[in-house]
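> missing the sequence, but the structure's below:
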């Protein structure tokens, strides 16, 4: 049945496009048809391939065609097509390519290069591909590279600019998560705790990752009771969906169920050993 439906939709596309319409009308109809389907669907792919046969200068259509290959797991074709979009309209699509490098390729260097390049094209404002400042994205990329000082500088720049322009309440809360992770990996626990607490403050105290890392820190500091409570709360947040996840790809330093369960088991064992020692 699904095969018949796809065939029917493809036939509809052909019938739409062979009618006696102007070239512009055919392009618009093909694009509108493509936009009506989820990126990655064959109908989406075929519609934009046809539109680009009629007009190969439309950067947005190259971008649409590139994404459908990326989401179908064919990244080498994505690269060829997104490069065409960037060449035609770098101000719009170079930052987006950097975002794809960051999350789909995990090529942090190329991501940073694209973020810097697109920001240089717009000196009067900071670019925000996919809804966030290039400084926020660069902070994540530098964390991926373990270039911690650069990550902190990028996050701080993003926080300062966002606070000045829009207010502290509109800062993306994962900024505090990632910044806290940076300080945690630097073993600067005071600043890590500060940022994880800010994460919880601005997420209404429901964010599994923040509680997980706080529990890790308190465990290392010997505060087993506090760590155990946080770890159990973190697991609940995880099961309720209040965690750092992304569609399609693994998020940076993403945690899984076994991470929470392992930490809870370690804390239970440590508590048991502590009780045995005190009894002796």
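Now that the structure is in, tell me what you want to look at. Note that this is a predicted model, so its numbers are computed, not measured.
> contacts, neighbours, all on C-alpha from now
Noted.
> which residues touch the biggest helix by length in the chain?
Longest helix of the chain, by residue count under DSSP state H: helix 257-279. Helix 257-279 has contacts (C-alpha atoms under 8 Å, 6 or more residues apart in numbering) with 212, 216, 219, 224, 227-228, 231-232, 234-235, 238.
> Report the buried residues of it.
Neighbour-count burial for helix 257-279 flags 260, 263-264, 267, 270 (criterion: 16 or more other C-alpha atoms under 10 Å).
> that older thread, of the contacts of helix 257-279, which is the most crowded?
Using other C-alpha atoms under 10 Å as the neighbour test, the contacts of helix 257-279 are led by residue 231, with 29 neighbours.
> So that residue sits against residue 215, correct?
Yes: if you go by C-alpha atoms under 8 Å, residue 231 and residue 215 touch, sitting 5.7 Å apart.
> what separates the strand or helix carrying residue 225 from the chain centre, distance-wise?
Assigned by DSSP states H and E, residue 225 belongs to helix 224-240. Remark: helix 224-240 is offset 25 Å from the chain centroid, using C-alpha atoms, centre = their mean, to the nearest Å.
> Likewise for stretch 94-102?
Its chain's C-alpha centre and that of stretch 94-102 lie 11 Å apart, by C-alpha atoms, centre = their mean.
> for stretch 108-120, same thing?
16 Å.
> Please spell out which residues along that stretch are buried.
Result for stretch 108-120 [16+ other C-alpha under 10 Å]: buried residues 108-112, 114-119.
> quick one: the helices in the stretch 1-150 of the chain?
2-17, 23-35, 42-54, 59-71, 75-88, 90-100, 108-121, 134-145, 148-165 (DSSP state H, counting those that start in this stretch).
> hmm, back to that, quick one: which of the buried residues of stretch 108-120 is nearest to residue 185?
residue 108 (18.4 Å; C-alpha to C-alpha).
> My read is that the closest one contacts residue 144, right?
Yes: counting by C-alpha under 8 Å, residue 144 is a contact partner of residue 108 at 6.9 Å.
> What distance do you get for residue 24 to residue 224?
68 Å (C-alpha to C-alpha, to the nearest Å).
> What of residue 99?
Counting by C-alpha to C-alpha - residue 99 and residue 224 are separated by 40 Å.
> And residue 111, by the same measure?
Noted for residue 111: a distance of 40 Å to residue 224, by C-alpha to C-alpha.
> Structure two is appended below for comparative analysis:
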């Protein structure tokens, strides 16, 4: 009996498809009505994800490319349910979106102009008292002639937490918020957290190297192979380049990186994307650089 309602839900979409095709043949003004019977993005779905935010809790079926195929959302405080399918196209004459699993099906009110915020079409309504049954097995969503599903059943742990959130209860065994990880001092410049990818620069004649982490430059050469860290001020440049300005042994230290496709260190066939200009101990040196 549980499977009969799901089959009926899918057959309803098929019947509406036939009805819309008939309407299309008789009225050209209905040309916007969709005839798709399934959601191709949902067919490539890979996994369910439970997402908790300040504005509510979402149970999302993610496609293989990471995009959402189906969203179930309960706003903070519970008691309401939103079912969104980004691939559905709005139909002006359709105001019902059906959703369910097995023998449990519920109807939600769908906006005729689509969901501008989430994309596609969303159905909204009070959270059903049998929400646990609606997501206990393979799920299907139908809107007019458009159907997404049957889709894989959400993991039981995710389903339990989502149902609790929709009822306005604390989710059982909810993970504690993870405090933000403090940034390395090298990645902070004043109050600004730097977004600088780690880089390595090197040159020959004489040999030198520099490892860059944020605004920290560890400068090394044959007499100081372990390297000495120089605290600099970082100024962003084009295409991953920039300038790191500081002092080493009481003298100016400046490393400039600039885009130069095919930069050569003169000793290998490696082509680097950045050219390096170094001022250290009053001498100017050249080299190449690349992300680590």
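That came in fine, so what should we check first? Fair warning: this is a prediction, and the values are worked out from it, not measured in the lab.
> So after superposing, what's the score?
Remark: TM-score between the superposed chains equals 0.20 [TM-score structural alignment, normalised by the length of the first structure]; 88 aligned residues with a C-alpha RMSD of 5.9 Å.
> deepest of the helices of the stretch 1-150 of the first structure, which one?
helix 134-145 (a mean of 25; mean count of other C-alpha atoms under 10 Å).
> who does it touch, helix- and strand-wise?
helix 108-121, helix 148-165, helix 174-185 (3 or more C-alpha pairs under 8 Å, 6 or more residues apart in numbering; DSSP states H and E).
> quick one, the first one and helix 90-100 angle?
The directions of helix 108-121 of the first structure and helix 90-100 differ by 160 degrees, with axes from the mean of the first three to the mean of the last three C-alpha atoms, to 10 degrees as the criterion.
> just the longest one next, same as before
Taking the same axes, to 10 degrees, one finds that helix 148-165 of the first structure is oriented at 130 degrees with respect to helix 90-100.
> got the angle between helix 148-165 of the first structure and helix 134-145?
Using the same axes, to 10 degrees, helix 148-165 of the first structure lies at 160 degrees relative to helix 134-145.
> For helix 148-165 of the first structure, name the packing helices and strands.
By 3+ C-alpha pairs under 8 Å, 6+ apart, helix 148-165 of the first structure packs against helix 134-145, helix 174-185.
> Redo the helices and strands packed on helix 134-145 of the first structure as a markdown table? Include distance to residue 76 of the first structure.
Below are those laid out as a markdown table (distance: least, C-alpha to C-alpha, whole Å):
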| stretch | distance to residue 76 of the first structure |
| --- | --- |
| helix 108-121 | 15 |
| helix 148-165 | 29 |
| helix 174-185 | 29 |
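> which stretch among the ones you listed comes nearest residue 60 of the first structure?
Counting by C-alpha to C-alpha, and looking across all of these, nearest comes helix 108-121 at 16.3 Å.
> From residue 180 of the first structure, how far out is the closest residue to residue 108 of the first structure other than its chain neighbours?
Spatially, and ignoring its direct neighbours in sequence, residue 108 of the first structure is nearest to residue 141 (5.1 Å; C-alpha to C-alpha, 6 or more residues apart in numbering). The gap separating residue 141 of the first structure from residue 180 of the first structure is 15 Å, by C-alpha to C-alpha.
> next one: residue 190 of the first structure
Relative to residue 180 of the first structure, and taking C-alpha to C-alpha, residue 190 of the first structure is found at 10 Å.
> who has more neighbours, those two?
When residue 190 of the first structure and residue 180 are compared for neighbours, residue 180 comes out ahead with 28 against 12, by other C-alpha under 10 Å.
> For that one, list the residues it contacts.
Here residue 180 of the first structure is in contact with 191-196 (C-alpha under 8 Å, 6+ apart).
> Reformat those as JSON lines; add distance to residue 50 of the first structure.
JSON lines is the format used below for the contacts of residue 180 of the first structure (distance: C-alpha to C-alpha, whole Å):
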{"residue": "191", "distance to residue 50 of the first structure": "54"}
{"residue": "192", "distance to residue 50 of the first structure": "52"}
{"residue": "193", "distance to residue 50 of the first structure": "54"}
{"residue": "194", "distance to residue 50 of the first structure": "53"}
{"residue": "195", "distance to residue 50 of the first structure": "50"}
{"residue": "196", "distance to residue 50 of the first structure": "49"}
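> filter these to the buried ones?
Applying 16+ other C-alpha under 10 Å to these, the neighbour count classes 191-193, 195-196 as buried.
> Return the member of those residues nearest to residue 2 of the first structure.
Of these, the one sitting nearest to residue 2 of the first structure (C-alpha to C-alpha) turns out to be residue 196, at 47.2 Å.
> check contacts around that closest one.
Residue 196 of the first structure neighbours (C-alpha under 8 Å, 6+ apart): 176-177, 180, 210-211, 213-214.
> Which secondary structure element is home to it?
Here residue 196 of the first structure is assigned to helix 189-202, by DSSP H and E.
> Just give me how far the following helix or strand past that helix sits from the chain centre.
Using DSSP H and E, the next helix or strand after helix 189-202 of the first structure towards the C-terminus is helix 208-220. Chain-centre distance of helix 208-220 of the first structure: 22 Å, with C-alpha atoms, centre = their mean.
> cool, and stretch 140-152 of the first structure?
Taking C-alpha atoms, centre = their mean, one finds stretch 140-152 of the first structure lying 15 Å from the centre of the chain it belongs to.
> how about residue 97 of the second structure, what does it touch?
Counting by C-alpha under 8 Å, 6+ apart, the residues that residue 97 of the second structure touches are 107-110, 122-123, 141-144.
> distance of it from residue 123 of the second structure?
5 Å.
> Can you pull the residues that touch both of these two?
Contacts common to residue 97 of the second structure and residue 123, judged by C-alpha under 8 Å, 6+ apart, are 108-110.
> want to throw those into TSV with distance to residue 288 of the second structure and neighbour count?
Output for these, formatted as TSV (distance: C-alpha to C-alpha, whole Å; neighbours: other C-alpha atoms under 10 Å):
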residue	distance to residue 288 of the second structure	neighbour count
108	61	21
109	61	16
110	58	24
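> could you dump these to a markdown table with secondary structure and distance to residue 210 of the second structure?
Putting these into a markdown table (DSSP: H, G, I helix; E, B strand; the rest coil; distance: C-alpha to C-alpha, whole Å) gives the following:
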| residue | secondary structure | distance to residue 210 of the second structure |
| --- | --- | --- |
| 108 | strand | 61 |
| 109 | strand | 61 |
| 110 | strand | 59 |
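> which among those residues gets closest to residue 18 of the second structure?
residue 110 (20.6 Å).
> quick one: contacts for the nearest residue to that closest one once chain neighbours are set aside?
Spatially, and ignoring its direct neighbours in sequence, residue 110 of the second structure is nearest to residue 123 (4.2 Å; C-alpha to C-alpha, 6+ apart). By C-alpha under 8 Å, 6+ apart, the contact set of residue 123 of the second structure is 82-84, 96-97, 108-111.
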